[in-house]
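Peer 1: This is the structure alone, sequence omitted:
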């Protein structure tokens, strides 16, 4: 498993670590209207999955905004931002910030995504910061588990991976 810290303190990640070349694990998270969202819902598209601890914090806010802007012109791409935030908080945040190219989804109910992708922080019941790119055939083509959860991911590498998967 990836070695992750949260504010410089080591944390334990639950679930399976995902690697490039793996078949993308399925998951069930909740949309802002509480409807279920699964990997299969975006089948046939390239998926950029941006994982954040909480949408209402500075780095998570910046990460979601950056992927919203950078993917605006990328056809056949679906961007999901996954966190443990309640769907209502995610909806409020998106509305207040004009986010249109990213779908925020909540893993708060079952931690299905967190366990399937190995990003569930046992000590905090938050998700570790990570980025996954999944091609239209459900193969993982890019993985970044950010070693310090309060740091930014490598945006350029993630966007390059999306473009390469198109």
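Peer 2: Yep, it's here. Owing to the predicted nature of the structure, the values given are computational and were not obtained by experimental measurement.

Peer 1: going forward, measure contacts between C-alpha atoms and count neighbours the same way
Peer 2: Fine.

Peer 1: can you map out the strands along the protein?
Peer 2: With DSSP state E as the criterion, the chain has strands at 4-6, 9-11, 13-14, 28-30, 36-38, 46-51, 77-83, 103-106, 120-121, 126-127, 130-134, 140-145.

Peer 1: Any chance you could list what contacts the third one?
Peer 2: Strand 13-14 has contacts (CA atoms under 8 Å, 6 or more residues apart in numbering) with 1, 2, 4, 114, 115, 118, 119, 120, 121, 122, 128.

Peer 1: For those residues, which two are the farthest from each other?
Peer 2: Spanning the widest gap among the contacts of strand 13-14 are 4 and 115, at 15.2 Å by CA to CA.

Peer 1: returning to what we had before: which of the contacts of strand 13-14 are buried?
Peer 2: Listed as buried from these are 4, 114, 115, 118, 119, 120, 121, 128; burial here means 16 or more other CA atoms under 10 Å.

Peer 1: Quick one: residues contacting the third one.
Peer 2: Applying CA under 8 Å, 6+ apart, one finds that residue 115 lies in contact with 14, 15, 16.

Peer 1: try this one next to it:
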């Protein structure tokens, strides 16, 4: 398994990312995560749509909460786009957060069981068994169109750049 310890910091400290970084133009690797109902969810379940994958460490932090709120707000304005919000949080925590916040435009998914997404997309932080923060955009053709690993996990992603890519794909 590939390891990268030069791309991301967490609270100022370098972390090791496990997995292969997807490249723009690559076919998006299939992955399986858990939905809020504890049933498996695959990337191919969203074929035919533009997929914005919003990746974050834990819903119980202010930056992760802000990221989910922002992508939920933006998702409401986009046609034929699905926002998949992925972390290693338990599905119960994700569901609780979305219910409390009234977030119903994103699909929260949990990578806690097998970290299949994290390792296939190179977002798994070895030191914490949590996902690093970032955004991956996959076109209707299931090709990777955009990849952002936020250099400092405690900061928010570049929403404007991600949304610019999405709008070009619509």
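Peer 2: Cool, the structure landed. Quick caveat, the model's predicted, so the values are computed rather than measured.

Peer 1: Could I get the TM-score for this pair?
Peer 2: Here the superposed chains carry a TM-score of 0.98, computed using TM-score structural alignment, normalised by the length of the first structure; 166 aligned residues with a CA RMSD of 0.8 Å.

Peer 1: returning to what we had before: in a markdown table: the strands of the first structure, plus distance to residue 97 of the first structure.
Peer 2: A markdown table is the format used below for the strands of the first structure (distance: least, CA to CA, whole Å):
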| stretch | distance to residue 97 of the first structure |
| --- | --- |
| strand 4-6 | 26 |
| strand 9-11 | 31 |
| strand 13-14 | 30 |
| strand 28-30 | 20 |
| strand 36-38 | 22 |
| strand 46-51 | 17 |
| strand 77-83 | 14 |
| strand 103-106 | 12 |
| strand 120-121 | 26 |
| strand 126-127 | 22 |
| strand 130-134 | 21 |
| strand 140-145 | 26 |
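
Peer 1: Select, out of those, the one closest to residue 166 of the first structure.
Peer 2: For residue 166 of the first structure, the closest of the strands of the first structure is strand 46-51, at 6.5 Å, according to CA to CA.

Peer 1: So which bit of the second structure is the closest one matched to?
Peer 2: Under TM-score structural alignment, strand 46-51 of the first structure corresponds to residues 50-55 of the second structure.

Peer 1: mean shift of the matching stretch relative to the first structure?
Peer 2: Taken over the aligned residues, the distance from stretch 50-55 of the second structure to the first structure averages 0.2 Å (mean CA distance after the TM-score superposition for the first structure).

Peer 1: Name the surrounding residues that touch that stretch.
Peer 2: 67-68, 71, 80-87, 131-140, 166, 169-170.

Peer 1: Against residue 156 of the second structure, how distant is the residue nearest the centre of the second structure?
Peer 2: With distances taken as CA atoms, centre = their mean, the residue of the second structure nearest its centroid is residue 55 (2.5 Å). Per CA to CA, to the nearest Å, residue 55 of the second structure is found 11 Å from residue 156 of the second structure.

Peer 1: Then residue 129 of the second structure?
Peer 2: Distance, residue 129 of the second structure to residue 156 of the second structure, by CA to CA: 20 Å.

Peer 1: and what of residue 62 of the second structure?
Peer 2: For residue 62 of the second structure, the distance to residue 156 of the second structure (CA to CA) stands at 10 Å.

Peer 1: Of those two, which one has the most company?
Peer 2: Neighbour count, other CA atoms under 10 Å: between residue 62 of the second structure and residue 156, residue 156 has more, with 16 against 11.

Peer 1: Setting aside sequence neighbours, what's the nearest residue to the aligned partner of that one in the first structure?
Peer 2: Residue pairing (TM-score structural alignment): residue 156 of the second structure is matched to residue 152 of the first structure. The shortest distance from residue 152 of the first structure to any non-neighbouring residue, by CA to CA, 6 or more residues apart in numbering, is to residue 59 (6.4 Å).
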